[in-house]
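In: output the structure for:
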Amino acid sequence: MVQLASSHDAFDELSGDVVVVPGFAGSRLVDTQRNNEEYWLTEDLLEDRVHPPMHLPIHVRDDAPDPVVSQGLLTDRPYIEYYSHFIHTLQQTADTSQGRLRVHLFDYDFRRNTVTLASRFIDYIETINRQQQQPVFVIAHSMGGLIALAALHQRPVLFRGILFAGTPFHGCIDALKNLQKGALWGRNRDVFTAETQFQLQSTFTFLPLDGRGLQHRENGTEWLLDFQDIDGKLEVDYAGAITEPGDGLCVNALLY
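Out: All right, here's what the predicted structure looks like:
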């Protein structure tokens, strides 16, 4: 009989530098113009009492500065369980490892594109590498996995391994739904509206790579699209309709 190791035993086997990369919306955002006031994620936001604009200006490109910046992971929120238990256990293991394990938390502005974020991540890992003179092990969730994968392709020598958790390597259907109807956070429907989703660079990272997700309303046949083709991308109007590029005519399509 094979006895499976407990989760605690698995943590005990970790050593060296371990970097945790959260998923979409897993990093704190603060407003530098308001003395680093909490921007994302607050209890007032989840309770639909405040509606901070989450979009980036439509003209913002790549690494252009914005007063709202990332600052740490969402690990200490009494009103929502995000990464709290996992980070606490991991850090507790590091604290009792006599220096064998070192934990690093990489936060990022999840509104931006993965190309820019991967470049920042590489800089972050290179700093650790210069200090410790050894590659790192990465634990990456969701969008964090896409960032880590992009960095791995560019600088494989920096990594000794990556654990991908729930990473949408082929995109996800929810990206199309969010472009049509927005996304609900807690009780709040007015933060990540369809308009806001369209103005997030990261939204387009999640579009299905296989072009699936739509069907014609009239006959139910599948409507395949290359979402990575800049000339074939969907245009989403602010009423939530999907239209063909150029002519502004509404396509009778349903998400499935």
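In: from here on, just use CA atoms for contacts and neighbour counts.
Out: Noted.
In: for the lengthiest helix in the chain, buried residues please.
Out: Secondary structure of the chain per DSSP state H: the longest helix is helix 114-132. Neighbour-count burial for helix 114-132, counted by 16 or more other C-alpha atoms under 10 Å, picks out 114, 115, 117, 118, 120, 121, 122, 125, 126, 128, 129.
In: any chance of those residues in a markdown table, plus distance to residue 103?
Out: Shown next, in a markdown table, are the buried residues of helix 114-132 (distance: C-alpha to C-alpha, whole Å):
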| residue | distance to residue 103 |
| --- | --- |
| 114 | 23 |
| 115 | 24 |
| 117 | 20 |
| 118 | 19 |
| 120 | 18 |
| 121 | 15 |
| 122 | 17 |
| 125 | 12 |
| 126 | 15 |
| 128 | 11 |
| 129 | 13 |
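In: on that earlier part again, tell me the first helix or strand C-terminal of the longest helix of the chain.
Out: Downstream of helix 114-132, the next assigned helix or strand under DSSP states H and E is strand 136-141.
In: how far does that following strand sit from the chain's center?
Out: Taking C-alpha atoms, centre = their mean, to the nearest Å, the mean C-alpha location of strand 136-141 is offset from the chain mean by 14 Å.
In: following up with a second sequence; could you model it the same way so I can compare the two?
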Amino acid sequence: MSDNLQSSEATEDTEYFPGQHADGSDVSSDAAQSFIGGSSVVSAHPEHHHQETSSKDEQLENNQVTTDDLESSHYKNEHKIFTFSLPFGGNAIHFPSIKQIRQNLPIIGSNDTDDRGYDPTLSRHEIKQKLKRQQSVSTIEESFLFKDLKGVDNGRFRAVKKAFTPAISIPSLIDEKRKKESVWDQIEGEVVILGGYRGSVLKETETNNRLWIPSFKTGLNLNKKTLLIGPNDEDEIEVQKHIYSPKTLNHVGPVDITRKLRAKLTNGKTNVHTFGYDWRLSCDISSQKVIEFLAKLKCNQGSNPKGAIVIAHSMGGLVAHHAMQQRPDLFRGLIYVGVPSMCPNVLGPIRYGDTVLFNNKILTPEINFFMRSSFVFLPEDGRCFIDKKTHEQYNLDYFDPQTWVEYNLSPAVAKSRQKASAKAAKLEPVKSPILKGIDSFDMKRSLSLRSSHKSTAEEFNVSFDESYAYLSRTLKRTKKFLDDLKYDPEKKYPPLAIVYGDQVPTVRGARVDGVADIKNGNYDDFFYGPGDGVVHHKWLMPERRGFPVAAKLSSGEGHISLMTDLETMGDALFAVLQEEKARLSARDG
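Out: Predicted coordinates:
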């Protein structure tokens, strides 16, 4: 069965666990957190906070959580925002404990142009105002802004957002706001919503059983159900026959993802679809499926096709962008919602895996490693690690498979497994008659069961040699996919808009004590910048690929909740439609 898609009229529209109501009302936030990475969905009690400044407004804006807070039992289980996790994953299985943030954060960034000096006369409020005005902020200013932050109290994000939004009563601005709000009634035609990494439901074709998000029963007692894809290209083709995606995730328990947005878009003049896809597969495969789906829509039929407005979240934006590069004529507009050009956070799940509903077998390091899409987030500039003493940058070539072996970036291709594999190869010719019936692959695997990091010890399903060959092919394929995302001035692109977060402390990289720390997986001493908790505000697509946009709109929401910010989403739609009108006027005039 191919990837299935649903319109907004579909009745099966919930993701909930056995024993709860269909609306997810009695699902605890703790259960939802098992799937959702980035910022924690549990609010901290205000009496547990110790603020550096005496200003009440400053405390509200910073949402500081101090070292004392982290030492408390409350925060030890809730401090998820700074782990190297991605959406819809719990805490890393054996991830090292969070270390204390130093006040003298390193001067490092992902842009060559952002490493400028810090004006000591600027206050935190003034730096935040620069962010609000979308002005460039140096990495030193980011360090000053977030130097004492340890976590974020999500229950106060709306208050923070209001604090940054002045109550202006100028009539012209009020009229402009009303005009933008009317976009929900004005929009018509086909609208397609794409989720991101781990953002679509996955089901077995034969049984229709749900694999992702798993039910509570499956999560506690996972047996044969697995998300592992074999190492060969044939395995990726074969898995599409047995697992399909009927839709994107609408919500997880009490946490809304797209439900309100879909309801708002449904006005009687629109046909709203959610594009479900297997987010484990190579992104070029998913891109081709997007093209095939869009080409069949009514808006792309006839002598005057209009195209569909596509709203894509996170990795879904990379998939949609790649599809647009191949067939821009199928798009009426594209809205990028928290879409990264890179996200080194993926190194955590690949190295340590994730725990889902107290089960560490659903998203093991090996399973994450064999998800082809995982590698699309790797930083092409190699920046992630910096020496905490010398501030030397360790720019690694993540698209060289040997780098993964040398630095033990995945247990599947760790140097210890390479040595064990070589040892097994030497022993293989000296088989006794008793061992002749034992498969050589099983021998190799048994000799390399453990990775270089004792906390990630596990039995592997794929040998080192097969894993390394897979990695080599996948990195090459991923690099081509990323190269295909670049701006082409010869193409006629539809109106584009960006919705992003810039008020949640976001990991930019890790400070390490020399190269040995990288090899040993000791990269839990992070440095931060403004973002949505997963994507830094300077990593945004399609900006980093040279594309002009009709609007770039910031939100105070975290990564998972960006599409629930209906005001900002409405502004993005308004900008796309206004750009469309301007282009039509220019063409006809």
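In: which residues sit against the longest helix of structure 1?
Out: Outside of helix 114-132 of structure 1, the residues within contact range by C-alpha atoms under 8 Å, 6 or more residues apart in numbering are 17, 62-63, 106, 108, 135-136, 146-148, 150-151, 155, 158, 202, 205.
In: how about 7 Å then?
Out: Applying C-alpha atoms under 7 Å, 6 or more residues apart in numbering, the external contacts of helix 114-132 of structure 1 come out as 62, 63, 135, 147, 148, 150, 151, 202.
In: now do stretch 201-218 of structure 1
Out: Outside stretch 201-218 of structure 1, the residues touching it (C-alpha under 7 Å, 6+ apart) are 110-114, 170-173, 175-176, 197, 221-227, 252-256.
In: for stretch 33-41 of structure 1, measure first residue to last.
Out: Across stretch 33-41 of structure 1, the terminal residues are separated by 17 Å (C-alpha to C-alpha, to the nearest Å).
In: for that stretch, which positions count as buried?
Out: Residues of stretch 33-41 of structure 1 classed as buried: 39, 40, 41 (neighbour count, 16+ other C-alpha under 10 Å).
In: how about the second one, what's its partner in structure 2?
Out: When structure 2 is aligned by TM-score structural alignment, the residue opposite residue 40 of structure 1 is residue 212.
In: is it true that its match touches residue 204?
Out: No: the pair residue 212 of structure 2 / residue 204 is not scored as a contact, 9.8 Å apart, by C-alpha atoms under 7 Å.
In: grab the longest strand from structure 2 for me.
Out: In terms of residue count, the longest strand belonging to structure 2 (DSSP state E) is strand 504-512.
In: in structure 1, what stretch matches that strand?
Out: Alignment note (TM-score structural alignment): strand 504-512 of structure 2 is unmatched in structure 1.
In: residue 263 of structure 2 - how many residues pack around it?
Out: Look at residue 263 of structure 2: counted by other C-alpha atoms under 10 Å, it has 11 neighbours.
In: now residue 153 of structure 1
Out: Residues within reach of residue 153 of structure 1, counting by other C-alpha under 10 Å, total 9.
In: quick one: map it onto structure 2.
Out: By TM-score structural alignment, residue 153 of structure 1 lines up with residue 325 in structure 2.
In: and that match, how far is that from residue 334 of structure 2?
Out: From residue 325 of structure 2 to residue 334 of structure 2 the distance is 12 Å (C-alpha to C-alpha).
In: now swap in residue 477 of structure 2 and tell me
Out: From residue 477 of structure 2 across to residue 334 of structure 2, the span is 25 Å (C-alpha to C-alpha).
In: same thing with residue 346 of structure 2?
Out: With the distance defined as C-alpha to C-alpha, residue 346 of structure 2 ends up 25 Å from residue 334 of structure 2.
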